[in-house]
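# Below is the sequence, then the predicted model.
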Amino acid sequence: MPLPLADLLITGGSVLPGDPRDGRFARADVLVRDGLIAAIGPDLEAPGAERVDATGAFVLPGFVDTHHHLWEASLRGLTADWSALDFFWGVRAHHAGAHEARDVHAGTYAGAVAALDAGITTVLDAAHAVNTPEHAREGLRAVRESGVRALFCYGLTTTPGAEAFTAEQRLADLRALHANEFTSQNAATRVRLGVAVNDIGSVPWTRTRTEFHLARELGLPSTVHSRSLWGELSAPEITWLHRDGLLAADQVHAHANAATDGELALLAEAGAAVSSTPETEVMLGLGYPALARAAELGIPTGLGTDIQAGSPADPFAWMRAALQAVRGQRHQRVLETGGSTGLGTPTPSVRDVLHHATLGGARALGLGGVTGSLEVGKAADVLVLRTDGVHQRPVVDPVATVVLHSRASDVDTVLVAGEVVKRAGLLLGGRADRATDLADTTWARLTPRITSRGGLLPPRPEGVLKHMAAAGAANAPEWARS
């Protein structure tokens, strides 16, 4: 049994209670007891409590990452100049299969620790490198060891080169993992189990049905890449799911950039959520983020990292990328039709993106009652953000200072469920050294395997894109093919 956490009092900070979108900073203390926020107010008394001095700093809710393939931290920097098709061919079709279970453990741990270092206290891990049952257990072990709050979504994708672990065996293994380790999970459980279903169109529709039905049967939340591709590789995936009765409120649809407003309305009707990962979406060629369109329809909408193979686990980068990508797209439409005189107040606002990076993301994961905001009774997922940097002064608008003028390196202290995982700018428990050693050792192991498989980006065979398009059409629902 873990030892009970000592009371902790965060004193003297400028605290952001309630929905971060409201931007109501106030001088206050935060009392943490038994992993929960016990009180928020000025000059709190807590005899014997450990103290964290937040004078001159912001006290914020921990950031929530709603879409992240943590294992890919083993490949940092690989996809910097790649397109989405390069990514699918290089990482999904080749490098995922090169990962042994210990490599998945190392990448997942390194990725989760990097997230904590940047103030991310909750993450949805779409673990789609489950090449064997051991790969799943090692990824799960890494998430637990890191200390992050997580929704560990067991990936049902068959990795090329690991076909010996069949689709049927994956479903059985997911059932076994649920029965053996997660039958008593609830929203407050630090690491919960979920399902990462196959990309729509990548498998026969009967299997898509089976995967969504299994998630529903087990009472598990699920995540899926939705409407990420364009042109001949695109399909009305959300419409298909709706017509087959597969949409539900406990789903996170990643990206959805190519979704029509009508398809987003279907997600809103079902109560499903959307995760935008603006850095990878713009960089890889998935289209402009659907973040604002989704949120304006009332869809719970969060932000995420996606892949550390190409982007850092950095919520400040997410917020800025989302803000500028969506504003830029909307501004351009106005400029082209009405010129500069047609410009109005830009949307989304800095308050909007701070909300999506915190409480909005928590709601997307079904955790709005647990984390995402500083409120009495919620989990003590808290960060202290220094504001004494030369790049931050003066503080004219506190929310703008957080979103536009702060960096991950300004994160001073991080708590997850009341546990201090970072303090005075340093990760605790040997996390930093271990994550670095694991990442470097794993890359040294992976390098000769990747080289033997064709190198960092193996040449794409002639006609592979037409094959993908044909396979997607063949895997459409029966009624859509008639």
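On my side now, so go ahead.

# use CA for all of it now, contacts and neighbours both
Fine.

# give me the number of residues near Thr301?
Neighbour count for Thr301, taken as other Cα atoms under 10 Å: 32.

# Also Val30?
28.

# Quick check: it vs Ser14, distance?
To Ser14, Val30 is 10 Å away according to Cα to Cα, to the nearest Å.

# need the helices for the stretch 201-350 of the chain, in chain order.
205-218, 237-243, 261-270, 278-284, 291-296, 315-338, 350-356 (DSSP state H, counting those that start in this stretch).

# Out of these, which is the most enclosed?
helix 350-356 (a mean of 25; mean count of other Cα atoms under 10 Å).

# what residues does the helix or strand following that one touch?
Next helix or strand after helix 350-356 toward the C-terminus (DSSP states H and E): helix 359-364. Residues outside helix 359-364 that contact it (Cα atoms under 8 Å, 6 or more residues apart in numbering): 19-20, 64-66, 252, 272-275, 300-303, 355, 368-373.

# Following the chain past helix 359-364, name the next helix or strand.
Following helix 359-364 in sequence, per DSSP H and E, is strand 382-386.

# elements contacting that next one?
strand 57-61, strand 411-416 (3 or more Cα pairs under 8 Å, 6 or more residues apart in numbering; DSSP states H and E).

# got TSV for these, with mean neighbour count and distance to Pro459 too?
Output for those, formatted as TSV (neighbours: other Cα atoms under 10 Å; distance: least, Cα to Cα, whole Å):
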stretch	mean neighbour count	distance to Pro459
strand 57-61	27	45
strand 411-416	26	41
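
# for the ones you listed, which one sits closest to Gly344?
Gly344 sits nearest to strand 57-61 of all the helices and strands packed on strand 382-386, at 30.1 Å, using Cα to Cα.

# this is the comparison structure:
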Amino acid sequence: MALSRCHLCWDCPGRGWSNCRRRNWRDLVAELLKICRFPRCRNDFRRWVGGFWLGRPRDCFAATHSSARGTSSSTTAARLDARTHNGSPAAMEQNEMLVQDKMTTVILGGTVVTGRSAQAPLPSHDVWLSGEKIVAIAPSGERSVPAECDVVDARHAIVMPGLIDSHRHLWQTTLRGMCSDMIAPEYRHQLREALVPFFRPQDVYAATLAGALELIDCGITTVLDWVHILNSPEHADASVAALQASGMRAVFAHSAPNDTDAPLWWSNSDRKHPSDVRRLRKKLSDDEALVTMAFAARAPQLVQREVRVHDWHLARELGLRIATDGGIGGGLWGGRTYPIRLLQQDDLLWPGTVYIHCNNLAPDEYDLIAGTGGHISISPCAEMFVGFGMPATQNALSHGTRPALSTDSVIFVAGDMFGTMRSTLSSLRGMLGYEATLADKGVEPWDITTADILEMATARGAAALGLSDRTGTLEVGKSADIVLLNTRSVRLSPLNNPLSTIVLLATPADVETVLIAGKIVKKNGVLTNFDLNAVIDGVTKSRDWLVAKGGSQLGPAVKRRLADSGFDHLTITD
């Protein structure tokens, strides 16, 4: 049909709505802007047309021409806002984007947990995507679905932000479960120093790819991969290649080698950060890409003062965020080392730095982190298992820092964030209960709730990695890093509290669908685009080769634990 008059004009004789809504929306908008008789309509059309396109022509008409008809602009605006995106302040922005952007995917009818502070879950809502971006979150059914738009049925699902693992060693996937009954020094000296020097670049690739796909399978869409297996430039390239091949959002954090000289790198080291970091920075120069880069600095107490100063300033020169690991305030086998005070001596406490673990810092060190804009990443499961002590959750919170969560390594514990969230809240409440018991008091009502823990596993992780502008919450304009949990199961039904369901009840088995940057990478419970048998075979063959080459170098505690677990019955091939 030829559109001779804008039906939004109050004297349009035909109304023509049923026909107009089927026209190509770009052509329609362009034509309406040209022919509408009212200047105010032309000037304000982009602001108000969202109501028109969402299927409410009369509201849009009344709002657009309120001045011509003498209607109170505040009244009409309030009426439109009340019917647009559930009264959200983001309504106008969403409506503009709905018109400007072509819808590519809609996630229909889910219980949406945006992850935004103080925003309650939104039952029966749709999430609209245009390419890799979220362009609207609106009550279900408010607008018709274009024929070319892909549809994800979320009527029996929680729609939530992708989880963020703020510290992981993906190259250790090959060694899964080998040190679950060992303390940290046994792992470092009897396994890592013995076996890891035999890692080839292809072993790094196999482990990193398998580990990244495990993350996606568990609903983790973003990871900081703290890579300390950079025994050669080829090892570094293999790590980056695997992250890029996986399709996940990743921060490649460049650290030091674990080769035959490992003790010289990781104990009172006079060796400066490997210079190959400059080459890698050129390779990963796009800070808007899916795989970006950070500087994985060794813990301050592990290197000499001159090295600390050099490494921190090298990171600044390269424009890289620092994430420092290596037992920051970890176990006390060597006594307290006060790593944050060491950095303070040389004015190295810089905003944005991520301090990993932080279990046994002095009170003033937590204050120093908070006061200088630092972030804390805690790994409660791994920390308690390896003997670091209680997680730093309570200390961080009481000194003004909300920590991000991480899994650390599957050498010790499971690699999913659901278990990490549960252990974070369980250890915190257990500690508070223990302190109350010691004081002969009852526990006060909980200040930290499941909503806070979910924030630590999403938004706080994004903040720690410098990615808050693109991920961590479901908001208009952010990247579509989205997870759907299937609630139509005996594990999660009936759905009564979406937040506690995510934090305390869900498991990786409930992750039905995963999107990263708008692309579906897990669908109907199955990872897409990968031959998983080939991935599993690759990491298994790598494990066999490494044990065959370096098994004789393993320490007695490792050999004993592995023998007790039946590992010595595995067939090891060359």
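Nice, I can see it. If you're wondering where the values come from, they're calculated on a predicted model, not measured in any experiment.

# about what we covered before: quick one, which of the helices and strands packed on strand 382-386 of structure 1 gets closest to Val203 of structure 1.
The nearest among these, by Cα to Cα, is strand 411-416 at 37.6 Å.

# Superposed on structure 2, what's the mean shift for that closest one?
On superposition with structure 2, the mean distance recorded for strand 411-416 of structure 1 (mean Cα distance after the TM-score superposition for structure 1) is 0.4 Å.

# Helix or strand next in line after that strand, which one?
Counting by DSSP H and E, what follows strand 411-416 of structure 1 is strand 419-423.

# Give the aligned range of that next one in structure 2.
With TM-score structural alignment applied, strand 419-423 of structure 1 matches the range 519-523 in structure 2.

# so how far does the matching stretch sit from its counterpart in structure 1?
Stretch 519-523 of structure 2 sits 0.6 Å off on average (mean Cα distance after the TM-score superposition for structure 1).

# Do a quick rundown of the helices in the stretch 101-250 of structure 2.
Going by DSSP H, counting those that start in this stretch, the stretch 101-250 of structure 2 shows helices at 184-186, 193-195, 201-217, 233-246.

# re the thing from before, got JSON lines for the helices and strands packed on strand 382-386 of structure 1, with distance to Asp7 of structure 1 too?
Shown next, in JSON lines, are these (distance: least, Cα to Cα, whole Å):
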{"stretch": "strand 57-61", "distance to Asp7 of structure 1": "17"}
{"stretch": "strand 411-416", "distance to Asp7 of structure 1": "12"}
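
# Ok, which of these comes nearest Thr158 of structure 1?
Of all these, strand 411-416 comes closest under Cα to Cα, at 33.1 Å.

# residue ranges for the strands of the stretch 51-200 of structure 1, please.
57-61, 63-68, 120-127, 149-155, 191-196 (DSSP state E, counting those that start in this stretch).

# Can you pull out the residues in contact with stretch 216-225 of structure 1?
126, 153, 175, 178, 193-200, 212, 215, 250-256.

# Could I have the buried ones of these as ChimeraX selection syntax?
A single ChimeraX command selects the buried members of the contacts of stretch 216-225 of structure 1 (16 or more other Cα atoms under 10 Å):
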select :126,153,178,193,194,195,196,197,198,199,200,212,215,250,251,252,253,254,255,256
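
# what residues are up against the residue nearest to Phe165 of structure 1 when sequence neighbours are not counted?
Spatial nearest neighbour of Phe165 of structure 1, excluding adjacent residues (Cα to Cα, 6 or more residues apart in numbering): Thr132 at 6.0 Å. With contact set as Cα under 8 Å, 6+ apart, Thr132 of structure 1 has these partners: 101, 162, 165.

# The last one contacts Val130, doesn't it?
No. The pair formed by Phe165 of structure 1 and Val130 falls short of the contact definition of Cα atoms under 8 Å, at 9.0 Å.

# quick one: which of those two has more around it?
Using other Cα under 10 Å, the more surrounded residue of Phe165 of structure 1 and Val130 is Val130, with 27 against 16.

# coming back round to it: chain center to the match of strand 419-423 of structure 1, what's the gap?
16 Å (Cα atoms, centre = their mean, to the nearest Å).

# separation between the equivalent of Gly262 of structure 1 over in structure 2 and His399 of structure 2?
Residue correspondence to structure 2 (TM-score structural alignment): Gly262 of structure 1 is matched to Asp364. Noted for Asp364 of structure 2: a distance of 9 Å to His399 of structure 2, by Cα to Cα.

# That's all I had, so thanks and see you.
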